[in-house]
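Peer 1: Requesting a structural model of the entry that follows:
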Amino acid sequence: MLPNIRGSSSEILSVLDKVSSVAKINRPILILGERGTGKELVAQRLHYLSQRWDKPFVAMNCSALSEGLVDSELFGHEAGAFTGANKQHQGRFERAESGSLFLDELGTMPLNVQEKLLRVIEYGQYERVGGSKMINTDVRLICATNTDLVKASQDGTFRADLLDRLAFDVIHLPPLRYRKEDILELAEHFAISMCRELGLSHFEGFSQSAIKQLLDYHWPGNVRELKNVIERAVYQHNSSSQPIEHIIINPFVSPWNLSDQKFENAPIREAEPTNTEPKEASINKLPKDLKQWLCDKEREWVELALLKSQFNQRQAAKQLGLSYDQIRGLVRKHSVRKTLD
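Peer 2: Below is the predicted model of the structure:
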């Protein structure tokens, strides 16, 4: 089934046009892109748009296996090839015969395996580990990595001749931060899917502040990170009656430690007069117990935000640049009452 790669930006449409064009040519293809940009989806699209669409599509992550296992898993092994090899094992090339083999994280492949892979590309032949018989193969190779292979070849960690053979054409996937017009389209798609999974009747959308959060963030994890963030937001919001107001992008920020929080919104404090006192006078005002002073100040700001928002904790959190869970944690920490004297 042809994978649906969402987006209408010129950057992603250009990639899809290139994929459609190169899919028809029976040559190795290299896909380059940051983590989470959809390299495997593009590899699948290359396969299903090719003349091999009705043959196997087999994938292997090179970084998930040790050096010895990469060799065996890729080319197979004979019975008795090593300790524990009780029977002949069919490798990925054999399983992908007449179809396409997708090798992800290619930059982690050991040099000795790279040499064997080069022989497969040049002569269409390989040997199983522990075997002596040459096996002919007809497999279209699609490789992907987020490693700089040119630099790796200069450093000697990747074979330059293999890089030449693989680079019949190179598909560069754009990071999500360079296709901002696709962010909301993708976010709504992930949100609707999550609503269905949770049994919610419909998706009410995102508030303007949530939209700003999504568009302002730089998305180092790209589409994969966006999917996680949106699914978490829908699950925590768990409502079809109101749009999502606040999105927690970093779930690792502790609700009990304000020093971990990188404020995205301006603080609610009023402008303070410039301190013109001499440095010596300021030093004399240092708190005797810094930890207690910080705790008291933290409570003061929480109470002030709650008063300004009429004890609406979501609004108070927004004013302080915190998540809803964080403000709840601070209310519990300081035992803030629902009415303040």
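Peer 1: For the rest of this, base every contact and every neighbour count on C-alpha atoms.
Peer 2: Fine.
Peer 1: where exactly do the helices run in this structure?
Peer 2: 10-22, 39-48, 67-75, 92-95, 111-123, 149-155, 160-166, 183-198, 208-216, 222-237, 279-284, 290-308, 313-320, 324-334 (DSSP state H).
Peer 1: thought residue 134 was touching residue 126?
Peer 2: Yes - using CA atoms under 8 Å, residue 134 makes contact with residue 126 at a distance of 5.6 Å.
Peer 1: Quick check: residue 35 vs residue 174, distance?
Peer 2: Computed with CA to CA, to the nearest Å, the distance linking residue 35 and residue 174 is 11 Å.
Peer 1: chain center to stretch 71-87, what's the gap?
Peer 2: 34 Å (CA atoms, centre = their mean, to the nearest Å).
Peer 1: And for residue 83, the neighbour number?
Peer 2: Counted with other CA atoms under 10 Å, residues neighbouring residue 83 total 7.
Peer 1: meant to ask about residue 195
Peer 2: There are 20 residues near residue 195, going by other CA under 10 Å.
Peer 1: swap in residue 152?
Peer 2: Neighbours around residue 152, by other CA under 10 Å: 15.
Peer 1: one more to put side by side:
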Amino acid sequence: MQQNLIGESPAFLSVLDKVSKLAPIERPVLVIGERGTGKELIAQRLHYLSKRWDQPLISLNCSTLSEGLIDSELFGHESGSFTGSKGRHQGRFERAENGTLFLDELATTPLSVQEKLLRVIEYGQYERVGGHKALNANVRLVCATNANLPEMAEQGLFRPDLLDRLAFDVIQIPPLRERKEDILLLAEYYAIKMCRELQLELFTGFTPNAEQSLLEYQWPGNVRELKNVIERAVYQNGTADTPIDQLVFNPFASDWEKTTQNDNSENSDHTETTTFTFPMDYKLWQEQQDRSLLAQVLEESKFNQRKAAEMLGLSYHQLRGMVRKYDLAGQNNE
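Peer 2: You can find the predicted model right below:
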């Protein structure tokens, strides 16, 4: 069952209007948005407003599978096509026949799989792994990512021809920080749901201080993070009959860490500001900064590029692009 898409901000309503117009059109759709913005909910809306609403909606998070497994999971495999394969396996395309296939985290798919996706879109055909018979596919493809696909295509990390086929039209979901009008609306919605779950008699509301905190926070995890913050606040407030005032935005922060941070903040007041000499070659300076940063993070991550990307708050493909740009590709990448 489709979950609710809640919001009344102009940016959000514009997205819903675009989805309604795109839904009946039998073309692939690309959904772009940061983590936690509701990309899967948009895919559900596209499906249930389309002519395929009574057919299967099948989903797959591409980032959760290795190259060999995602190939088999998407297109299926024949018995004995690889070690341990017993019997014919029905892939997601086959299961989504006449319906919609939603591929989340599309940017993580290997180039070999991207080539097969391109063939399905262009010719409506695919083959099972280990098979030789072409199977016809009548599937509406909806793909989602938070990566910059045009930039990845320029770096050779994503097939430009596949990007062209997917980009019949692109739905850009605004981050929550750009939907200020929706923050308190969503907060109240999740608070009331949590009260019902905990069998509390009523929702006591938020204090003006709490509301201001909600509006000023940047929400890097978007709606998903907001839901966690609100549900946490409701259960911690418990049966108290006073409005919620305290919100915990970072549940990983501890009291002793806060003390250390305060001490560091006081010490930083005496830190000298870096001075620059002008004129300067900004591009050269930026390159030196990037190289120094990459060298340090790769060393600390023991040259595991996935871990290094996490340490920098980048996607794996973004870090790989930087490594290639500065010709550091000789380092281990796993």
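Peer 1: And the TM-score between these chains?
Peer 2: Remark: TM-score between the superposed chains equals 0.77 [TM-score structural alignment, normalised by the length of the second structure]; 264 aligned residues with a CA RMSD of 1.4 Å.
Peer 1: if we can go back for a sec, out of residue 134 and residue 126 of the first structure, which sits in the more crowded spot?
Peer 2: Ranked by neighbour count (other CA under 10 Å), residue 134 of the first structure and residue 126 place residue 126 first, with 22 against 11.
Peer 1: What residues does the more buried one make contact with?
Peer 2: Residue 126 of the first structure is in contact with 75, 116, 119, 120, 134, 135, 136, 137, counting by CA atoms under 8 Å, 6 or more residues apart in numbering.
Peer 1: mind running it again at 7 Å?
Peer 2: If a contact means CA atoms under 7 Å, 6 or more residues apart in numbering, then residue 126 of the first structure has 120, 134, 135, 136 as its contacts.
Peer 1: Looking at those residues, point me to the pair that's furthest apart.
Peer 2: 120 and 134 (10.6 Å; CA to CA).
Peer 1: Not counting residues beside it along the chain, what's closest to the residue sitting nearest the centre point of the second structure?
Peer 2: In the second structure, the centroid-proximal residue (CA atoms, centre = their mean) is residue 35; its distance is 3.5 Å. Setting aside the residues directly before and after it, residue 35 of the second structure is nearest to residue 221 in space (CA to CA, 6 or more residues apart in numbering), at 6.0 Å.
Peer 1: For the one you found, grab the count of nearby residues.
Peer 2: 16.
Peer 1: Could you report the separation of the residue nearest to the centre of the second structure from residue 155 of the second structure?
Peer 2: Residue 35 of the second structure is 23 Å from residue 155 of the second structure, by CA to CA.
Peer 1: Ok, residue 112 of the second structure next?
Peer 2: Distance from residue 112 of the second structure to residue 155 of the second structure, by CA to CA: 16 Å.
Peer 1: Same question for residue 147 of the second structure.
Peer 2: 13 Å.
Peer 1: Which of the two has more residues huddled nearby?
Peer 2: It is residue 147, of residue 147 of the second structure and residue 155, that has more neighbours when counted by other CA under 10 Å, with 20 against 17.
Peer 1: and the more buried one, what does it touch?
Peer 2: Per CA under 7 Å, 6+ apart, neighbours of residue 147 of the second structure: residue 107.
Peer 1: swap in residue 141 of the second structure?
Peer 2: 28, 29, 100, 101, 102.
Peer 1: redo that, cut-off 8 Å
Peer 2: 27, 28, 29, 100, 101, 102, 103.
Peer 1: Top of those by number of neighbours, please.
Peer 2: Busiest of the contacts of residue 141 of the second structure [other CA under 10 Å] is residue 100, holding 29 neighbours.
Peer 1: right, and it touches residue 139 too?
Peer 2: Yes - applying CA under 8 Å as the test, residue 100 of the second structure and residue 139 come out as touching, 5.5 Å apart.
Peer 1: quick revisit: and the residue nearest to the centre of the second structure, what pairs with it in the first structure?
Peer 2: Using TM-score structural alignment, the equivalent of residue 35 of the second structure in the first structure is residue 35.
Peer 1: from memory that match sits against residue 176, does it?
Peer 2: No - look at residue 35 of the first structure against residue 176 with CA under 8 Å: they stay out of range, at 10.6 Å.
Peer 1: joint contacts of those two?
Peer 2: Taking CA under 8 Å, 6+ apart as the contact rule, the neighbours common to residue 35 of the first structure and residue 176 are residue 222.
Peer 1: separation between residue 327 of the first structure and residue 223 of the first structure?
Peer 2: 29 Å.
Peer 1: Just want to know which of those two has more residues nearby.
Peer 2: Per other CA under 10 Å, whichever of residue 327 of the first structure and residue 223 has more neighbours is residue 327, with 25 against 21.
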